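[1] I would like to see how this sequence folds:
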Amino acid sequence: MAGSKFVYVTFIRTTPEELWSAIVNPDFMRKYWFNIHFDTDWKLGSSWKMMFPDGRVADTGEIVEIEPAKRLVLKWRNEFRPELKAEGYSQCVFQIEPVGNATKLSITHTIDVENAKFIDAVSGGWPRILSNLKSLLETGEVMEI
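    Purely as a prediction, here's the structure:
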C-alpha cells in the first residue's frame, strides 16, 4: 500500500473495559488529551468532531467500526491546519487486547498520501496523548508533557 503510517503500542495496567471507557468518555478524555474531547454518540456510522476547549473543531470523521473494549476504527481528517486538511481523510484503528494483568493498546494511523504531513503531525501527538492516558489510568495523574 502506498501511503504513510504511524503505529504506537503501549501496555496499560487496566482492564479492556476501563480503557474503553477512558477512550469514549468525553470528561475523562479531556484529562489526558489536553482538554480536547470527541463529540459523538459512539455508534457505527456516526460522525464525530474533536473539539478544542474554545469550541473550535480540531478534527472530524466517521465511526467506521466499533466493538466496545476491543476495536474502534475512525475515518479522520484534520480541520484546523489547511495543509493537513488538504491531504484528505486518514484512518485510525484502536485495537484493545487483554495481556495478563494489563491491556495492550495499539494505535495505527494511516493515510493514502506518501510522506504525509498529517502522519508527521500525529506521530508527535499520539505518544504524548497515550503516555498521559497510561499515566492517568495507572496513577490517577497525567504527566503534563
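
[2] CA atoms for contacts and neighbours, from now on please.
    Will do.

[3] And the closest residue to residue 89 other than its chain neighbours, how close does it get to residue 51?
    Take residue 89 and drop its neighbours on the chain: the residue closest to it by C-alpha to C-alpha, 6 or more residues apart in numbering is residue 77, 4.7 Å away. Look at residue 77 and residue 51: by C-alpha to C-alpha, to the nearest Å, they are 13 Å apart.

[4] Likewise for residue 35?
    Counting by C-alpha to C-alpha, the gap from residue 35 to residue 51 is 9 Å.

[5] this one as well, want them side by side:
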Amino acid sequence: MHHDKHEHEHEHAAVQAESVFVYVTFIGTTPDDLWTALTSRAYTERYWFGMHHECDWQAGSPWSLRFADGRIADSGAIQQADAPRALVIRWRNMFRPELHAEGDSLCTIEIEPVEQAVKLTVTHKLPQPHSLFIEAVAGGWPRILSNLKTLLETGEPLMPLVAGE
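    Next comes the predicted model:
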C-alpha cells in the first residue's frame, strides 16, 4: 500500500512541474484565412502590436518574433507545421533575462473548423512550476488573439497600438 501512495505522489509532482496557459476562441473565418493571418507578416504586424515573425513555417526551420525595429523578442524553431491545422513552435524569450533563464517553452496552435466558425486553441507550456514566462504570455496572448479575432471578423484590429509606443 505504501508503494502505491509513493507512486501517486510522484505523478502529482510531475503534473505540478510544468506551467501551462491555454486560450480557446471561436473566430468567424476559415482555417486557411486563419493560417494566413497567423503566418503572414502583413497580418501579424496589424494585430501583434507592430511585431512580426521571421520564419518560412516549415518543420525544423528557425523562428523568431521581432519588434517593429527588428530586435528579436523571442526565438526558437518550428517543431510541426501542418497547414491549416496545427503549428508547434519551440519558443524562448530573448529580451528579458529572467524569462530567458527559464529556457524553452512549447507553443501549440490548433485550428479546427466548427460549424460556421473556426476554433483556435493556443497552448503554451514550460516544464517548470510557477513560470514567469508563462505568466507573461498569459497576459499577452489574450490581447493578441482578441486583436486577431476582431481583425479577421471586421477588417480592423481591436487595439492597434504598437508595442513600445
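
[6] Map the residue nearest to residue 89 of the first structure onto the second structure.
    Under the alignment (TM-score structural alignment), residue 77 of the first structure pairs with residue 92 in the second structure.

[7] any chance you could map the strands in the first structure?
    4-12, 37-39, 47-51, 57-67, 71-78, 90-99, 102-111 (DSSP state E).

[8] Next, format these as CSV and append mean neighbour count.
    As requested, these are arranged in CSV below (neighbours: other C-alpha atoms under 10 Å):
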stretch, mean neighbour count
strand 4-12, 17
strand 37-39, 21
strand 47-51, 19
strand 57-67, 18
strand 71-78, 21
strand 90-99, 19
strand 102-111, 20
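
[9] Now distance to residue 140 of the first structure too, for these, in a markdown table please.
    Supplementary listing: these in a markdown table, determined by distance: least, C-alpha to C-alpha, whole Å:
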| stretch | distance to residue 140 of the first structure |
| --- | --- |
| strand 4-12 | 13 |
| strand 37-39 | 18 |
| strand 47-51 | 23 |
| strand 57-67 | 26 |
| strand 71-78 | 24 |
| strand 90-99 | 20 |
| strand 102-111 | 16 |
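
[10] Which residue is the nearest non-sequential neighbour of the residue nearest the centre of the second structure?
    For the second structure, the residue nearest the mean C-alpha position is residue 107 (4.8 Å; C-alpha atoms, centre = their mean). Nearest residue to residue 107 of the second structure in three dimensions, chain neighbours excluded: residue 124, at 4.4 Å (C-alpha to C-alpha, 6+ apart).

[11] just residue 75 of the second structure next, same as before
    Of all residues not flanking residue 75 of the second structure in the chain, residue 64 sits nearest, at 4.1 Å (C-alpha to C-alpha, 6+ apart).

[12] Going by length in residues, pull out the top helix of the first structure.
    For the first structure, the helix with the greatest residue count under DSSP state H is helix 117-139.

[13] Run through the neighbouring helices and strands of that helix.
    Packed against helix 117-139 of the first structure, as judged by 3 or more C-alpha pairs under 8 Å, 6 or more residues apart in numbering; DSSP states H and E, are the following elements: strand 4-12, helix 26-32, helix 82-85, strand 102-111.

[14] before we move on, back to that, wait, what's in contact with the residue nearest to residue 89 of the first structure?
    If a contact means C-alpha atoms under 8 Å, 6 or more residues apart in numbering, then residue 77 of the first structure has 59, 60, 61, 84, 85, 88, 89, 90 as its contacts.
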